[in-house]
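1. sharing a model prediction with you, sequence too.
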Amino acid sequence: MSSQPVDRFLRLGTVLDRTGLSRATLYRKIAAGTFPPQKKLAERCCGWRESHINIWQRNPMSFTINDLPPEEG
């Protein structure tokens, strides 16, 4: 039995609240590769992995997408 916490997906409003970024800044940082990209969850729905947001919050000034763990399956 695994004791790893569940990696939830966070929606845009929650990500903006946790990071303090504006929507425009968030998407500008995604385009620049300095913020974790969102994942498509459904046709009109996307979210960010909570673990990726936590990694970004540890060092937001020097974060790059290379800091993220490799995708699983």
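-> Yep, that arrived.

2. every contact and neighbour count from this point should use C-alpha atoms.
-> Fine.

3. what about residue 8, distance to residue 50?
-> 6 Å (CA to CA, to the nearest Å).

4. for residue 32, that is, sorry about that
-> To residue 50, residue 32 is 20 Å away according to CA to CA.

5. quick one: distance of stretch 44-64 to the chain centre.
-> Here stretch 44-64 is found 3 Å from its chain centre; the criterion is CA atoms, centre = their mean, to the nearest Å.

6. in it, which residues are buried?
-> Across stretch 44-64, burial judged by 16 or more other CA atoms under 10 Å covers 47, 48, 49, 50, 51, 52, 53, 55, 56, 63, 64.

7. what about versus this one:
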Amino acid sequence: MQTILRRHEVERVTGLPRSTIYARIKEGTFPKQVKLSAKSVGWLERDIAAWQQARIEARDAFAA
């Protein structure tokens, strides 16, 4: 089973506002959302965790 995070949860765990999330999706630098119904979307928790890990690794590579 996979956990799906709603937008407000994604905003909370990433620290990004809604506008930035959608701008980065458009750029291809943030995980795409999963359509849940006609008016709701969510993100796979594992995709958000992988995105966060990649950001950490990029930071660490830059500092090295």
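-> It's in. Worth saying up front: this structure is predicted, and the values here are computed from it rather than measured.

8. returning to what we had before: any chance of the buried residues of stretch 44-64 of the first structure in CSV, with distance to residue 12 of the first structure and secondary structure too?
-> Compiled in CSV, these are given as follows (distance: CA to CA, whole Å; DSSP: H, G, I helix; E, B strand; the rest coil):
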residue, distance to residue 12 of the first structure, secondary structure
47, 7, strand
48, 8, strand
49, 11, strand
50, 12, helix
51, 15, helix
52, 14, helix
53, 12, helix
55, 17, helix
56, 15, helix
63, 19, coil
64, 20, coil
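
9. output those residues as CSV; include the columns distance to residue 22 of the first structure.
-> Listed next are the buried residues of stretch 44-64 of the first structure as CSV, based on distance: CA to CA, whole Å:
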residue, distance to residue 22 of the first structure
47, 16
48, 16
49, 18
50, 18
51, 20
52, 18
53, 15
55, 19
56, 16
63, 18
64, 19
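
10. and the helices in the second structure?
-> With helices called from DSSP state H, the second structure shows them at 7-14, 18-27, 45-63.

11. compare the ones you listed and give me the one nearest residue 37 of the second structure.
-> helix 7-14 (13.6 Å; CA to CA).

12. can you tell me what part of the first structure that closest one aligns to?
-> On the first structure, the counterpart of helix 7-14 of the second structure by TM-score structural alignment is residues 12-19.

13. and the matching stretch, how far from the chain's centre?
-> The answer for stretch 12-19 of the first structure is 10 Å, by CA atoms, centre = their mean.
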